[in-house]
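Undergrad: sequence unknown, structure follows:
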């Protein structure tokens, strides 16, 4: 189950990268460079600049072309076009980096790292390329939040033995957190790794990968996130994946999984049919989904008495401080009642924050009253203590109960 969730995220990230797997594409070249031949990524790269590309595309005055050529020479070890690379870097060093505004090629990290790789390749010919690239990288290292960008630090390291050290805030974008993790997996940096911070970074990247849309990330950002998640799966496996985000991800895919819910046609000799007629049966399904992953999943966890009443939550996961409340809607009119029931139960549910801090509400809609879903979801999500609300409709192969 967990493998399926994380596999979907990794496949989307992989798709983002392979979309830039084209000759001379700087994003694809940087992605390959960051993955450093990781055989687990399993793609046949087609990003190197070849003879036809040099003849038809290469422009020594175009910084992206120069960077692409540097990546290619570094990867192949073929020095045939070193003179063309030097011509491009010579032209580049005539530019004033301070005059380059945001949006220009020098502010593209893929271009900058490519130029720094080129400067490294030409170091035995002249130091001036590395000196110029280093000056550009140092100017761009500081982020708007005052942290030191990891990939810009890497660009510096390509040019000097005394590079900048990256810094990071946990509120930084997910690709920045993934880059920070990547930095401390490099051989020269492993001994300096802030292990406690890195554990939090990896956990946060995995949670974001499970709970957010991933199709908007660039090739190199996707490569970094893929690498971080893939290593988190290898290094900390279940700890990183057992999270509230993992619970929500599983429940969000409930409808898709119901494709295999059995309701055989009459023509079969012994038709198998799995009816869902009550809230209890929905709870049974969720137990089968969640119990293999969360060892401490509690069924009908009895909560501390509130006034004269005793309350039982449908499911609790104490290690996550999470309660799961399951509701069954037989008709469109049930949604109003469900909202009221959840609000009434919320106070006694969360009165012991040392045990439970948030609630996920899962509603099975037997009536397929989709016109009411958004109203209920918005209303309940606005309530403090409710972290998410998910609604799943009855699959079409099940007959509707009267």
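TA: Right, received. Where do you want to start? Given the structure is predicted, the values throughout are model-derived calculations rather than measurements.
Undergrad: When you work out contacts or count neighbours from here on, use the C-alpha atoms and nothing else.
TA: Noted.
Undergrad: I'd like to know how many residues surround residue 196.
TA: Neighbourhood size, residue 196 [other C-alpha atoms under 10 Å]: 8.
Undergrad: That one: what secondary structure?
TA: The three-state label for residue 196, taken from DSSP: H, G, I helix; E, B strand; the rest coil, comes out as helix.
Undergrad: any idea how far it lies from residue 181?
TA: As defined by C-alpha to C-alpha, to the nearest Å, residue 196 lies at a distance of 12 Å from residue 181.
Undergrad: for residue 112, same thing?
TA: Between residue 112 and residue 181 the distance is 20 Å, computed by C-alpha to C-alpha.
Undergrad: same question, residue 126
TA: For residue 126, the distance to residue 181 equals 33 Å [C-alpha to C-alpha].
Undergrad: who has more neighbours, these two?
TA: Neighbours of residue 126 and residue 181, each counted by other C-alpha under 10 Å, are more numerous for residue 181; the result is 28 against 13.
Undergrad: contacting residues for the more buried one?
TA: Going by C-alpha atoms under 8 Å, 6 or more residues apart in numbering, residue 181 touches 198, 201-202, 228.
Undergrad: Take this one as well and set it beside the first:
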């Protein structure tokens, strides 16, 4: 009988905890759940959770017609606007009217009952305001003042840090975090969330940061998420998955870990540059074709996996020659990248992957699996699940990851308008 060593036991425990936290968060992974939407915003699409939090919008608007001026409902719409920007025209007027009403209220009334003491609501309101900022600029000012108001007295350090996160997003100035040695529980992982988001700056030394990370991981491995609120569980899972991604090259590399790195594409684009035309010497970083997406993925993959290679040439199959975008020989894995310009392209991509998968894997003793990565420039999110389901059951397809054009990048027609000859690049 083989006895697992300490490293193997630790990996098994870590993997088990990830699954338990996933299941806890899945209890709020239901259409219209504010806690579920907060969890999705924190975790993004860089997790194996299949999100189901977006409501049937028309039905939801009818059901909540009497509550559309209330902060929780407006927060839900803020999350929807972020996840499904193409649906914004359906409820933009509702957001404008509701946010105008909130901006006229005292954020800290005499009875001290304020929606600002809910992290899920504050984050959702910020997203809502960003979605319609050209029509309600005064709400962002109201929110910024409310989060820096002397009467603001959050009853928990983790909530204070989430306030600081939103305030940093509003001002563009990262918050100076408390010394991590003095933080515990949810506040500690909230601080790591700010660090990862670029909205917080640590004053700790590298050694102190590693000690705090070790302490947080020790707590994660011994925490039963059944006793946690889902919003807290989301921060803990975000921390643990970030550690797993950062430490991937120190672990036994697996195909799911490659998927996890690739699913970090949306948060990795947070600092992508697309300046306003009014800015002096504006810069516009183009993502107009498959090769630009490949360049971004190369940076992400090469930073973690030492043996990743690009454009792996394969033996001919009949008269056809094949060349994979990326490969990890140690895993027998290909990564194939596709670029979708319009919703009608999804059908073509499905056919291309079917053909490519045969050419890549037939009689190939070295490579056995393919991860398909699709960049959707059209933001046609309503087609993502159908395409994923069409491809995921194909022989040899290990995963299908579909991401949308980040909000910082305008649609293709607007990009062409500014990227005329002689424009800044």
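TA: Noted; the coordinates are in hand. Keep in mind it's a predicted model, so treat the numbers as computed, not measured.
Undergrad: Tell me where the first structure has strands.
TA: For the first structure, applying DSSP state E gives strands covering 298-302, 312-317, 322-329, 358-365, 386-393.
Undergrad: right, so those strands: which one is the most enclosed?
TA: Each of the strands of the first structure was given a mean neighbour count from mean count of other C-alpha atoms under 10 Å, and the largest, a mean of 24, is that of strand 322-329.
Undergrad: Distance from that strand to the middle of the chain?
TA: The gap between the average C-alpha position of strand 322-329 of the first structure and the chain average comes to 27 Å, counting by C-alpha atoms, centre = their mean, to the nearest Å.
Undergrad: how far off strand 386-393 does it point, in degrees?
TA: For strand 322-329 of the first structure against strand 386-393, the angle by axes from the mean of the first three to the mean of the last three C-alpha atoms, to 10 degrees is 30 degrees.
Undergrad: Who are the packing partners of strand 322-329 of the first structure?
TA: If you count contacts as 3 or more C-alpha pairs under 8 Å, 6 or more residues apart in numbering; DSSP states H and E, strand 322-329 of the first structure packs onto helix 279-290, strand 312-317, helix 334-349, strand 358-365.
Undergrad: Those into a markdown table, with extra columns for distance to residue 94 of the first structure?
TA: Rendered in a markdown table, the data for these read as follows (distance: least, C-alpha to C-alpha, whole Å):
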| stretch | distance to residue 94 of the first structure |
| --- | --- |
| helix 279-290 | 61 |
| strand 312-317 | 61 |
| helix 334-349 | 66 |
| strand 358-365 | 58 |
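Undergrad: between the ones you listed, which one is nearest to residue 171 of the first structure?
TA: Closest to residue 171 of the first structure of these, according to C-alpha to C-alpha: strand 358-365, at 21.0 Å.
Undergrad: hang on, the earlier thing: over in the second structure, see which of the contacts of residue 181 of the first structure survive.
TA: For those, the contacts that persist in the second structure are residue 228, with contact defined as both residues aligned by TM-score structural alignment, their matches' C-alpha atoms under 8 Å.
Undergrad: Aligned counterpart of residue 198 of the first structure in the second structure, please.
TA: In the second structure, the residue paired with residue 198 of the first structure is residue 209, using TM-score structural alignment.
Undergrad: contacting residues around its match?
TA: Residue 209 of the second structure sits next to residue 180 when contact means C-alpha under 8 Å, 6+ apart.
Undergrad: Thank you kindly, that will do.
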